[in-house]
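**Student:** Kindly return the folded structure for what I paste below:
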Amino acid sequence: METFSFDTEISISSELISTRLEQDTVILNLATGKYYSLEGVGSLIWQSLEAKQDLGAIQENILSSYNVSSEQSLTDMQAFLSSLADAGLISF
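**Tutor:** The predicted structure follows:
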């Protein structure tokens, strides 16, 4: 798993379209035809990335929305971002 710092710049792939459905986010990779569905904190992180928020702001969003420690939110956020990068949805 990659480690990120709060100044890591993250870019969403230009080959994606996404939409929010209630509390979830659905992503379509136009290059591969694969769909992804994000719920809860995953959807929150994705919406924050689309808003071009930095990792510090994303962590604050998580902390204000979920009952989780700062350390746990950072660990989980790093794991989730690594999985998005492995799927080719983001790059840094």
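
**Student:** going forward, measure contacts and count neighbours with C-alpha atoms only.
**Tutor:** OK.

**Student:** quick one: contacts for residue 26?
**Tutor:** By C-alpha atoms under 8 Å, 6 or more residues apart in numbering, the contact list for residue 26 reads 18-20, 35-38.

**Student:** chain center to the helix or strand hosting it, what's the gap?
**Tutor:** Residue 26 is part of strand 24-29, with elements assigned from DSSP states H and E. Taking the mean of its C-alpha atoms, strand 24-29 sits 11 Å from the chain's own mean (C-alpha atoms, centre = their mean, to the nearest Å).

**Student:** Here is the second sequence; please produce its structure so I can put it next to the first one:
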Amino acid sequence: MTEAVPRLDATSRVVAARDQVSADLDGDAVILNLADGVYYGLDAVGAHVWALMAEPRTVAELRDAVVAAFEVDAATAEHDLLELLRDMAARGLVEVRG
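**Tutor:** Below you'll find the predicted structure:
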């Protein structure tokens, strides 16, 4: 991991970092971090979240979208989402804006 991970909670606003390119692969996503040349893969849930982050969104908005689209309760969705976003932020794939 390359960067310090900012504090994240339900009110944090996140957006996909500019220094990357991504592609949809049959519902999954592949992201190339242009800063380090590393590819990352996301499953269907991660790809859904990634697509939503083309525009700044709060963690709560992302959680609610995941709950609406997949069979998961809000607490589990938020926990898993925060874990994913922390990892993505540490790798420079996501910008946290407060």
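
**Student:** Can you pull the TM-score for these?
**Tutor:** A TM-score of 0.85 describes the superposed chains when it is computed by TM-score structural alignment, normalised by the length of structure 1; 92 aligned residues with a C-alpha RMSD of 1.9 Å.

**Student:** superposed on structure 2, where does the strand holding residue 26 of structure 1 end up, distance-wise?
**Tutor:** Its match in structure 2 and strand 24-29 of structure 1 itself, once the structures are fitted together, sit a mean 0.8 Å apart by mean C-alpha distance after the TM-score superposition for structure 1.

**Student:** Please tell me which residues of structure 2 that strand aligns onto.
**Tutor:** Following TM-score structural alignment, the partner segment of strand 24-29 of structure 1 in structure 2 covers residues 28-33.

**Student:** quick revisit: just the buried ones from the contacts of residue 26 of structure 1, in ChimeraX syntax?
**Tutor:** Restricted to the buried members of the contacts of residue 26 of structure 1, where burial is judged by 16 or more other C-alpha atoms under 10 Å, the ChimeraX selection command reads as follows:
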select :18,38
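
**Student:** How about residue 38 of structure 2, nearest residue that isn't a chain neighbour?
**Tutor:** Ranked by C-alpha to C-alpha, 6 or more residues apart in numbering and with sequence neighbours excluded, the top spatial neighbour of residue 38 of structure 2 is residue 32, at 5.8 Å.
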